[in-house]
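Q: predicted model follows, preceded by the sequence.
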Amino acid sequence: MSTRLLPWLLVLLCACSRPTSRPQPQAAAELWVDGAASNGDGTRERPLRTLTEALARPGPKRVHLAAGRYEGPVQLSEGTRLMGEGPGTVLAGTGPGMTVVDASRDTAVEALQVAGGDWGMEARGPVQVHAVTFRSQARGAIRLAAGSLEGRSLRFEAGAGSQSRTCSLLDTTLPAEPPSTEAPDGLGVLVEAAAPGDAAPSLILRDGVFVGPYERAVRARGGATVRLEGVCFQGPRMALSQEGGAAEVERARASGGAGTAFSTVEGALTLVDVRVQGHEYGVTANRARVSVRGFTSEHATRAGLGLTATSGLLEDVAVKDAGSYGALQLTASDLEVRRFRLEGSREYGVVALQGRLRLRDGVITGVSTADGVAGDGLHLRQVEADVDTVSVQGAKGSCVLASQHARVTLQKARLSGCGLAGLAVDTQATLESRNIDVRDTAGSVVLAIEGGQLQVESLTAKDARGELVSTDCEEQTRVHLRHVDSSTTRGLRSPCVQLDARPRAGTPQP
């Protein structure tokens, strides 16, 4: 190698070994705007007069917006942070079809009010929105079409009078609030990809309030993900409408609406510490997965929870004064319910049709139809059910009914004040039970008709005013009793009744 080439090789090697310098992020410029001031240079002492001029400045910027009214539309370019002085700083939309704020990625809006417009904000995240009030939009407050949006301490108002309404998570009771009489209209937040095939957006809302007659407070579609934490809904017809995707709701309250409070179709829904007052249903799910831990529904006009073709686990569920569709209405689902309390339901406590069901540690009280002549605690039809440790009190019909080919196992049940029967089986259903305590029944202790088969081991029956066993002995109807302690023996002589051990009857009445 020529010695004249060596210096050039050394220079080349040194250049390749030098670290590549990375461009430093450009510092955000600080700008001040005050519509009431004389036009200045944008400093705190000499603010700009128009927001448009501030937003036209290149590069990332932090714009401080004084109280006053600023007409939209407002375009926020990447890296812009817009900060107001509270609700007195108003971004207003007056033109037809206008979006008041268009927020692209890496932008933020804080401490102001967005009023009017077709949409209050259209966002393509990441976008942050803090301490902002959205009021009186024609179609919706926020439309999130891409990326993520994180909102904190937001207030959404729809309809006349919403400014004066309050909604608090601190209430320890759920007062009876009638649904809004205003016609529902528009959305609070729509979370949906701008075009089919685009990545689904994600929404996080913390400590927010929706008041007034929104059709849907939050609507998530097309696989979007939503997390609502510490959110209060007072007046929207629906609090959350989810179609696909995943939604998590924690520490939420919904009241004053006429539709379903929380609805999911083909999605995954998680509820933690959620309370619903009124509404048609507290929760509905169709072809979905649900996880519930701590849920209360009061005064639902149809049912506390109505779940169809749905799987999941429900824990610590309380339903009071549900309508004629039952406290829990379960259809073709695979569910486990633990630690539940159902009070004052009309028609049914739990009604399950098809599918599989596991019930653990529950109390059902006061089930009655409007005329006071019927109402079942557990109404199980065409379902495979495993029930353990339940108490049913004051069911005007049967405390436990297995019907229409149902296959039910029941153990450690305490049944009292049953109107028609303590345990009932019909239409070729089977009910296998053990450790059953039946008290103060107006009708039969056990009832089997129309090919139903009933087995009871370790039955205690006290204060029964009807028969111990009532059966038609038709088709394959069978009753098999073992270890019975009863105050009556009426019905034991029926030909389809088998008794393995003689009952210890306090007052035999053959």
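A: Right, received. Where do you want to start?
Q: C-alpha from now on. contacts and neighbour counts both.
A: OK.
Q: tell me, how many neighbours does R356 end up with?
A: If you count neighbours by other Cα atoms under 10 Å, R356 ends up with 21.
Q: ignore the last one, L13
A: Neighbour count for L13, taken as other Cα under 10 Å: 10.
Q: how about the one 10 residues further on?
A: Around P23 there are 6 other residues, counting by other Cα under 10 Å.
Q: measure it to T477 for me?
A: 84 Å (Cα to Cα, to the nearest Å).
Q: ok, A424 next?
A: From A424 to T477 the distance is 12 Å (Cα to Cα).
Q: and if you look at S291?
A: 39 Å.
Q: which of those two has more neighbours?
A: T477 (23 against 18).
Q: so the more buried one touches C496, yeah?
A: Yes. The criterion here is Cα atoms under 8 Å, and T477 meets it with C496 at 6.8 Å.
Q: give me the common contacts of A424 and T477.
A: With contacts defined as Cα atoms under 8 Å, 6 or more residues apart in numbering, the residues shared by A424 and T477 are A448.
Q: included below, for side-by-side comparison, is a second structure:
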Amino acid sequence: MLRCLLMIWFLTFPACRATAGVIAPGEPAGPAEVWVDAARRGAADGSRERPFSSLSEALARVPGGAASVRVHLAPGRYPGPFVLPAGRELVGAGEGSVLYGAGTEPVIRAPGGGLLKGLVLEGGGWGLDAAGPVRLEAVRFRGQGTGAVRVETGQLKVVGGGFEAGGPGAVGVLLGGGARAEVRGATFTGSFRRGVEARDAQAELESVSFRGPLTALYQEAGRVLLRHVSVEGGSEAGLFVQRGTLRLEDVTVTGHEFGLQSMKATLEGRGFTSVRAVRAGLALVGSQAELEDTVVLGSGGFGGVSLVASETVLRGLRVDGAQEYGLTATRGRLRLERAILTRLTTSDGDAGDGLHLRDARVEVEGLVVREAAGVGVLAAQGSEVVLREVSLESCREAGVWAETLARVTAVGLEVRGSGGPALVALEDGVLRVDAVLARDNAAGLVMADCQGATGVTLGRVSGQGVVRETGAGLACVSSSSP
């Protein structure tokens, strides 16, 4: 019995000692809290009951040597400028807590980052000049002469709040090459020169609206994502990107000179819409793009979509009410799938084409052109074009037109109601058409000048069979039908 008791004692006692020696981890200490009230007078220690009257004093004092301090600002106006030490948080009472500056100094400098919440920053050259990790929650900026927020390096996160322009030369948010930014649920209003300017930065904007900036996004290099973004009220390009990568998801630009303009950039995504662009909804120069579900509603003299020396894939394109052209492509390559181009007009009677292609390599599958003031598809200057399952209806001048060394191959082509012929070949243009249905075209099936290398080859033609020639007869028009 004694041996059993001793064994139980030896087995139990060390376990009790070991348990007693463990120190349970405590909850991490939160930031020290300090209160400030601009209307307060008298003795103060920064407590809720005896708040400081000066924000500068609160920022300078560190309660008990705390590594992080949360400063609560009562409603009132607090004159700056301020320097926010690392580990400081400023929490205001919303629109009533105003930090303001005069002259060209930033209202707040935050070289080590920080948190701002429920505040208004007013005036100054910059509202906030920051580095390090910066978080803004429900913060409003207004009246800055140079710009609202500048972050050259570090991380910026914006949740809610807004940016109001202080003048036509100001920038809403400026991101430098070492910056990464997330902006969610914010608004940019007024005549900012640029709403967001990103230079070799990484940025993501989600559920953001721009109302009035001349250009909502100005991007040089870097990578930017726009998701659920709306832009309107500006006079320059709504979105501009140069040499960078821009991804679009559900983005609408109303008005502006161009909905989206790019130079030597990469574009990707789906759901871009341009409404009433002064020049063009989409204008790409020397760029690479793969876009789905693009819509252009109304556009000016550069047409709905303008492509120059670009490698482009467009799936699900809709253009309605464009002036001059539905889509123009000069040099470069284009793959177009599932496109509808309607109500295309011209100001001088010499344009209004659905597709206007010059020196381009183009593949089209599933195209509808309806009510075009010019030609349904015009290929010129050595373009190589392949058309599959294309319907051209009520095109005033012609259905398909090949000229100046262009070569067009079409399989599954329907041309109805043209004010001219269904097919035109001039000036060494070559047409090879198989499985074509042509009806109610005012000038018949084919018009060709039959000079030089001009040639038309027809296979499986149904509907209209009238051939109209100009020049030297019908020698250049042949049939491949068995």
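A: Nice, I can see it. Given the structure is predicted, the values throughout are model-derived calculations rather than measurements.
Q: with adjacent residues omitted, what lies nearest to A74 of structure 2?
A: Spatial nearest neighbour of A74 of structure 2, chain neighbours left out: D37 (5.0 Å); criterion: Cα to Cα, 6 or more residues apart in numbering.
Q: what is the equivalent residue in structure 1 for the one you found?
A: If you follow D37 of structure 2 across to structure 1 using TM-score structural alignment, you land on D34.
Q: check V278 of structure 2 too.
A: That one, V278 of structure 2, aligns with T301 by TM-score structural alignment.
Q: ok, its match to G278 of structure 1 distance?
A: 7 Å.
Q: neighbour count winner among these two?
A: Taking neighbours as other Cα under 10 Å, T301 of structure 1 and G278 compare with G278 leading, 29 against 21.
Q: just tell me what that one corresponds to in structure 2.
A: By TM-score structural alignment, G278 of structure 1 lines up with G255.
Q: ok, now R135 of structure 1?
A: R135 of structure 1 maps onto R142 in structure 2, by TM-score structural alignment.
Q: next one: R346 of structure 1
A: If you follow R346 of structure 1 across to structure 2 using TM-score structural alignment, you land on Q323.
Q: thought F302 was touching that match, still the case?
A: Yes. Counting by Cα under 8 Å, Q323 of structure 2 touches F302, with 7.4 Å between them.
Q: name the residue in those two with the higher neighbour count.
A: Applying other Cα under 10 Å to Q323 of structure 2 and F302 shows that Q323 carries more neighbours, namely 26 against 22.
Q: for the more buried one, list the residues it contacts.
A: By Cα under 8 Å, 6+ apart, Q323 of structure 2 lies in contact with G298, S299, G300, G301, F302, G303, G304, L344, T345, T346, S347, G352.
Q: where in structure 1 does stretch 433-443 of structure 2 align, residue-wise?
A: With TM-score structural alignment as the criterion, stretch 433-443 of structure 2 aligns to 456-466.
Q: mind listing what's buried in that stretch?
A: V456, E457, S458, L459, T460, A461, K462, D463, A464, G466 (16 or more other Cα atoms under 10 Å).
Q: so which of the residues you listed belong to strands?
A: V456, E457, S458, L459, T460, A461, K462 (DSSP state E).
Q: so what's the last one up against?
A: Think K462 of structure 1. Residues in contact with K462 of structure 1 (Cα under 8 Å, 6+ apart) are V438, R439, D440, S486, S487.
Q: now swap in the second one and tell me
A: Contacts of E457 of structure 1 were listed using Cα under 8 Å, 6+ apart, and they are S433, R434, N435, I436, L481, R482, H483, V484.
Q: quickly note the distance from it to N435 of structure 1.
A: Distance of E457 of structure 1 to N435 of structure 1, computed by Cα to Cα: 6 Å.
Q: related to what we said a few turns ago, these two touch, right, the match of G278 of structure 1 and A237?
A: No. G255 of structure 2 lies out of contact with A237 (Cα under 8 Å); the separation is 9.1 Å.
Q: following superposition onto structure 2, what is the mean distance for the lengthiest strand in structure 1?
A: Using DSSP E to define each element, structure 1 has its longest strand at strand 348-367. In the superposition against structure 2, strand 348-367 of structure 1 averages 0.5 Å from its aligned positions (mean Cα distance after the TM-score superposition for structure 1).
Q: next one: that strand to chain centre, how far?
A: 19 Å (Cα atoms, centre = their mean, to the nearest Å).
Q: other SSEs contacting whichever helix or strand comes after it?
A: Using DSSP states H and E, the helix or strand that follows strand 348-367 of structure 1 towards the C-terminus is strand 376-381. Secondary-structure packing of strand 376-381 of structure 1 (3 or more Cα pairs under 8 Å, 6 or more residues apart in numbering; DSSP states H and E): strand 348-367, strand 384-395, strand 398-403.
Q: pull up the aligned stretch in structure 2 for the second one.
A: In other words, strand 384-395 of structure 1. Going by TM-score structural alignment: strand 384-395 of structure 1 matches residues 361-372.
Q: and the contacts of that stretch?
A: Here stretch 361-372 of structure 2 has contacts from 331-345, 352-354, 376, 383-396, using Cα under 8 Å, 6+ apart.
Q: mind reading off the mean deviation between it and structure 1?
A: Stretch 361-372 of structure 2, aligned to structure 1 and superposed, deviates on average by 0.4 Å (mean Cα distance after the TM-score superposition for structure 1).
Q: just the helices and strands packed on strand 376-381 of structure 1: most buried one?
A: Compared across those, strand 398-403 shows the largest average neighbour count, a mean of 29 (mean count of other Cα atoms under 10 Å).
Q: got the angle between that one and strand 376-381?
A: Note on geometry: by axes from the mean of the first three to the mean of the last three Cα atoms, to 10 degrees, strand 398-403 of structure 1 and strand 376-381 are set 0 degrees apart in direction.
Q: the inter-axis angle of strand 398-403 of structure 1 versus strand 348-367?
A: Here the directions of strand 398-403 of structure 1 and strand 348-367 differ by 160 degrees (the same axes, to 10 degrees).
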